[in-house]
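Enquirer: Give me the fold of what follows.
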Amino acid sequence: MNFPVFISDPLAILAYPADSSAFYLAVLFSSLLLFYKSKRGQMNVLLFIQSFIFVFLIASFLYEFMEFAWYDNPFSFGYMILLAILLILFLTAQGRLGSHTLISALLIGWSLGIYILMTIQPFVTVFGYMVTPWFVGLFFAVNFTHLILNQRKSGYIERN
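Expert: Next up, the predicted model:
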């Protein structure tokens, strides 16, 4: 995490490699920033997340393809297939599903796919960062809860 180096010279931190804890911290801070901007009305977070998912899926697919084709990484193949399925789902369902439902479905599908890969492979990486089961479980729980709350608010689920 190298906080002392970051405080003394912020640009020097770019020379230090990061680990998974930095990745998790970045996801947390990004989520908090998006939540804050959404509540203040400063950003259309739904449009941002939908655009981010599209870019993330393509970039991840290309990264995993390079890992598989150029570096002969056999563990990239499963994640590459998962990303291809999610990308096809995103492109075909984009006009048919509501944005909240599509985003939640893709994020839930991603976390379930990663969890399945964790049971098959010894490890799963996202852009070279090793992903742990607690992160995937938390990611799934947050997105599943968001999907249920959004559908309940929209009136899709009837209350007894």
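
Enquirer: Could you use CA atoms for every contact and neighbour count after this?
Expert: OK.

Enquirer: residue contacts, V136?
Expert: When contacts are counted by C-alpha atoms under 8 Å, 6 or more residues apart in numbering, V136 touches 111-112, 114-115.

Enquirer: Looking at these, spot the one nearest K39.
Expert: Relative to K39, the closest of these is S111; by C-alpha to C-alpha it sits at 25.8 Å.

Enquirer: Which strand or helix spans the spatially closest residue to L112 that is not a sequence neighbour?
Expert: The shortest distance from L112 to any non-neighbouring residue, by C-alpha to C-alpha, 6 or more residues apart in numbering, is to F140 (7.3 Å). If you go by DSSP states H and E, F140 is part of helix 133-154.

Enquirer: S38 and L47 touch, don't they?
Expert: No - using C-alpha atoms under 8 Å, S38 makes no contact with L47, being 11.1 Å away.

Enquirer: ok, and for the helix holding F140, which residues are buried?
Expert: 136, 139-140, 143-144, 147, 150 (16 or more other C-alpha atoms under 10 Å).

Enquirer: How about K37: what's its closest non-neighbour residue?
Expert: M43 (5.7 Å).

Enquirer: Repeat that for S21.
Expert: That would be M1: by C-alpha to C-alpha, 6+ apart, it lies 7.4 Å from S21.

Enquirer: this one as well, want them side by side:
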Amino acid sequence: MSTTIILHITSLIISFAGGFLLFYILSHEQHKFRMKAMEESANTIILLVLYIQLAKVLLKVELFLSDPIAVLSYPSNAASLYLATVMVIIHLWISNQKKREISTHSILSLAVIMIGSSFVYEFLQVTWFNNTLSWKYLFVLFFTLLGYLVVQNRFNPLQQILFIVFIWGAGQLIISITLPFITIFNYMISPLFILSIMLFAIVSIFGVQRKGVN
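Expert: Modelled structure (predicted):
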């Protein structure tokens, strides 16, 4: 395993650990709720990682059949992330139809943890890897977290999710105009992916609101 891959994995581990810590510090909920939310979010993140690996295989199925080690060792790309995101959404939707365990509080907690983890990751990109392109996204993430602190006790969970997604998404779209590319955890992503997340969040939240689920 190359030094670059080791550093990337290390930075991801530190980033998610920092993201969970930031959520625990920033959340005003009781300790029991925060721990439960962190457990649910960890399960979803692990699910995403597994589906990224599955997506990588599906997108290179011919090569996988002839040389599976080459595919599994090959870094995943944005296409793998797109497909994995869709698979996670479908997985969670099916699971929720059976158990009704997913709430707006769960989604909000996951959103804050992902934003917090991204903030730590981009901070490491600037400080460890001298990646000056990360500064703009770092500021977007900082203001998203700051905004969450401001609205946490003023808005309900649905409104908080919309606020976080809008600030993060709008920030990403703005910097996409000034930068050659935008990233999420070093995945080079399309602005259309950001727009899709924003649209999906809005549609899903209004759907949940109509059903009166908290």
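
Enquirer: Could I get the TM-score for this pair?
Expert: Once superposed, chain against chain, the TM-score is 0.81 (TM-score structural alignment, normalised by the length of structure 1); 154 aligned residues with a C-alpha RMSD of 2.6 Å.

Enquirer: quick one: the residue nearest to S21 of structure 1 and P10 of structure 1, what's the gap?
Expert: Computed as C-alpha to C-alpha, to the nearest Å, the M1 of structure 1 to P10 of structure 1 distance reads 12 Å.

Enquirer: just to revisit the earlier point, now do the same for the residue nearest to L112 of structure 1: its match in structure 2.
Expert: Counting by TM-score structural alignment, F140 of structure 1 lines up with M198 in structure 2.

Enquirer: which residues does that match contact?
Expert: Here M198 of structure 2 is in contact with 165-166, 169 (criterion: C-alpha under 8 Å, 6+ apart).

Enquirer: Can you list which of the residues you listed are found in helices?
Expert: 165-166, 169 (DSSP state H).

Enquirer: Out of the buried residues of helix 133-154 of structure 1, flag the one nearest to A18 of structure 1.
Expert: Closest approach between the buried residues of helix 133-154 of structure 1 and A18 of structure 1, by C-alpha to C-alpha: V136, at 19.2 Å.

Enquirer: so what's L173 of structure 2 up against?
Expert: By C-alpha under 8 Å, 6+ apart, the contact list for L173 of structure 2 reads 191, 194.

Enquirer: That one: which element?
Expert: helix 157-178.

Enquirer: tell me, that helix lands on which residues of structure 1?
Expert: Going by TM-score structural alignment: helix 157-178 of structure 2 matches residues 99-120.

Enquirer: For the matching stretch, give me the average deviation versus structure 2.
Expert: Relative to the matching residues in structure 2, stretch 99-120 of structure 1 has an average distance of 1.1 Å after the fit, by mean C-alpha distance after the TM-score superposition for structure 1.

Enquirer: Flag every buried residue along that stretch.
Expert: 99-100, 102-115, 117-118.

Enquirer: ok, now stretch 66-77 of structure 2?
Expert: In stretch 66-77 of structure 2, residues buried by neighbour count (16+ other C-alpha under 10 Å) are 71, 76.

Enquirer: same for the lengthiest helix in structure 2, what does it pack against?
Expert: Ordering each helix of structure 2 by length in residues (DSSP H) puts helix 31-59 first. Contacts defined by 3 or more C-alpha pairs under 8 Å, 6 or more residues apart in numbering; DSSP states H and E place helix 31-59 of structure 2 against helix 68-73, helix 78-99, helix 104-127.

Enquirer: Highest mean neighbour count out of the ones you listed?
Expert: Highest mean neighbour count of the helices and strands packed on helix 31-59 of structure 2: helix 104-127, a mean of 22 (counted as mean count of other C-alpha atoms under 10 Å).
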